[in-house]
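In: Give me the fold of what follows.
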Amino acid sequence: MTAIFRATVLALGVTSMVYSINASAAPAYSTDVARAMQAGDYGEARSLLRERAEAGDPEAQLNLGVLLAAGRGAAPNPREAARWYREAAEQGNAAAQNNLGQAYLQGQGVGMQPDTAARWFREAAQQGDAGAQYNLGTLYAQGRGVTRDMAQAVDWWRKAAEQGVIAAQYNMGAASADGVGTKQSDAAAVYWFANAAQAGNTRARQALDDLLPGLPTKQVAASNARVRGERNTSAEIIATVDAPQRLPVLGHTRDGWTMIYLADRGRLGWIADSLLSEQASAR
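Out: Predicted structure coming up:
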């Protein structure tokens, strides 16, 4: 595989850092706040959130920060937003930690300090915040606030990708295609690009066109062979295929399943080994 993806891996995060926006959590702690936000009365929502935030509620502090940063109910106030993010972040709120890291990375309401941004991203990432995991990985890829380390970048991108962050899935595909920070593997690249493409990433679809011809294939050995969404016989049937069709193969499991890519459906699937011919063929 040529290095056609490498520049994209390093550049993607510059314009695609991920925020943790949690204003939708308002109904969980305040019917009044939820009602005001649903009605578009952000001034009232901001007032109600401030009351709770000043009482020390970290979720209210986070959401007040979100409204202030976005300028909902008033002019944007990034300095005040960062203050409330910090209040919540210091109480361990992972979404607020991620947003505070973003503020320090972009210099929004605070001084631009990539090393401090990395510290807050790490705090949130270690708690499992997917946006922070992606952001921390991107800092490692760019060498901003941390020493550049593509293995660390890939490690954090993988965690975010497994939680469904599309940009992280794309970056994992690119890193796998080029062997940057991880072992080179066209099959792994197809896996991650397929996930990103299924979520609507057009560049991932283009990458799949380049990679799929290089994957080994297996021939279907039965009529109406069932392809499932998971590797068990009770999982959803997502397609049926017939002999002698050949399917791109990504890998196998010890319990008798093969992961394949359904080009006509643009998605991954699982098929029982017993429904395939014994030998794979390179394309």
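In: Only C-alpha atoms from now on, for both contacts and neighbour counts.
Out: OK.
In: And the closest residue to residue 165 other than its chain neighbours, how far from residue 30?
Out: Closest residue to residue 165 apart from its sequence neighbours, by C-alpha to C-alpha, 6 or more residues apart in numbering: residue 130 at 6.9 Å. Here the criterion is C-alpha to C-alpha, to the nearest Å. By it, residue 130 lies 25 Å from residue 30.
In: who has more neighbours, those two?
Out: The residue with more neighbours, out of residue 130 and residue 30, is residue 130; 29 against 16, by other C-alpha atoms under 10 Å.
In: ok so, going back, can you pull the contacts of the residue nearest to residue 165?
Out: Residues in contact with residue 130, defined by C-alpha atoms under 8 Å, 6 or more residues apart in numbering, are 159-161, 163, 165.
In: Distance check, it against residue 119.
Out: Remark: distance between residue 130 and residue 119 (C-alpha to C-alpha) = 15 Å.
In: one more, for comparison:
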Amino acid sequence: MQRYAFSGFKGMMLGTALALSSGSFAWALDPNAAVSPESGPFDLFKFGFKSYQQGNKQDAVEAYRYAAEKGHTGSRWALATMYADGDGVTKNDFEAFKMYSEIASQGVEPGSNDTGFFVNALMALAEYYQRGIPKSPIRPDLSQARQLYFQAASAFGDTEAQFRLAKMLLTGEGGEPNIRQAKKWLNRARKEGHVGAMGVFGNVLFQEGQTVRGLAYMTAALDTCKPSDRDWLQAMQEQAFSLVNEKDRRKAIELSASIGRSTE
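Out: As a prediction, this is how the structure comes out:
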């Protein structure tokens, strides 16, 4: 059976273990808890998740560590994310990078319960390669980031990966620019409901001379976006809006209403 596997970490050893040994922890699971270091990985994961929800992040970290040592992918991802966010532990992007790398290096069976964790690990690694990690061996590598986004976009249909890949293709980050491929990925992502992709897709159409249709997509995106995306979408839409005549503006606004309800 085919496995999706990640490769190509330059200068890194993908086989590096997490070095999680039970004797290395100062903390101890509550002796009255239903789990112990000898419990199964899923029971430890559930205990860690419950502890996290209750605000007992120290217990969550320890439970996740024991579960990760036993090979539980979800626990390893949760622990990596806590390090990436500085959530319950001291923020350490390089430590998070190594844990995400462990997940990515193991691959995943298509359709398995670990697929989401695997894709999220690819996305996190791509972000790290885009900006690098100060005071670590990880330097910006846009080509590697683009490769990771392509893997998540193509093999797993992740709409955020499709959107980010498209932006790199538009600007030529990490390789040659390719407007045609960028439009393909933007179109796929926006059909699956990615509002940012809809807006950028519209902007590309606008730049190509499809004034009304492009402005309509940008307007539809602005009308349905999350607050976190409003500023950049609004700036893009308003700039285009200022460049067209009143007749085309009215047509675009009328068309945007139907675009917002469909995947035209």
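In: List the TM-score for the superposed pair.
Out: Taking TM-score structural alignment, normalised by the length of structure 2 as the basis, the two superposed chains have a TM-score of 0.64; 199 aligned residues with a C-alpha RMSD of 3.1 Å.
In: Now do the buried residues in stretch 229-239 of structure 2.
Out: Neighbour counts over stretch 229-239 of structure 2 (16 or more other C-alpha atoms under 10 Å) mark 230, 233-234, 236-237 as buried.
In: my bad, should have said stretch 97-107 of structure 1
Out: For stretch 97-107 of structure 1, burial by neighbour count (16+ other C-alpha under 10 Å) applies to 97-105, 107.
In: next one: stretch 57-73 of structure 2
Out: Going by neighbour count (16+ other C-alpha under 10 Å), the buried part of stretch 57-73 of structure 2 is 57-70, 72-73.
In: sorry, back to before: need the contacts of residue 130 of structure 1 in TSV with neighbour count, can you?
Out: Output for those, formatted as TSV (neighbours: other C-alpha atoms under 10 Å):
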residue	neighbour count
159	21
160	27
161	26
163	16
165	21
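In: Which members of these occur in helices, if any?
Out: Counting by DSSP state H, the contacts of residue 130 of structure 1 place 159-161 in helices.
In: Go through the residues you listed and say which is closest to residue 213 of structure 1.
Out: Checking those against residue 213 of structure 1 with C-alpha to C-alpha, the nearest one is residue 161 at 24.3 Å.
In: Structure 2: which residue goes with the closest one?
Out: If you follow residue 161 of structure 1 across to structure 2 using TM-score structural alignment, you land on residue 190.
In: Now check structure 1 for the residue matching residue 70 of structure 2.
Out: For residue 70 of structure 2, the residue aligned by TM-score structural alignment is residue 55.
In: Check the gap between that match and residue 48 of structure 1 for me.
Out: Separation of residue 55 of structure 1 from residue 48 of structure 1 (C-alpha to C-alpha) stands at 11 Å.
In: Same check on residue 156 of structure 1?
Out: Using C-alpha to C-alpha, residue 156 of structure 1 is found at 36 Å from residue 48 of structure 1.
In: Same check on residue 78 of structure 1?
Out: With distances taken as C-alpha to C-alpha, residue 78 of structure 1 is found 19 Å from residue 48 of structure 1.
In: For the contacts of residue 130 of structure 1, work out which two are farthest apart.
Out: 159 and 165 (9.1 Å).
In: which of the ones in helices among the contacts of residue 130 of structure 1 lies closest to residue 14 of structure 1?
Out: Within those, the smallest distance to residue 14 of structure 1 is 16.6 Å, found for residue 160 (C-alpha to C-alpha).
In: which residue packs closest to the closest one, ignoring adjacent ones?
Out: Among residues not flanking residue 160 of structure 1 along the chain, residue 130 sits closest, at 4.7 Å (C-alpha to C-alpha, 6+ apart).
In: Please say which position in structure 2 that neighbour maps to.
Out: Alignment note (TM-score structural alignment): residue 130 of structure 1 maps to residue 159 of structure 2.
In: what do you get for residue 44 of structure 1?
Out: In structure 2, residue 44 of structure 1 lands on residue 59 (TM-score structural alignment).
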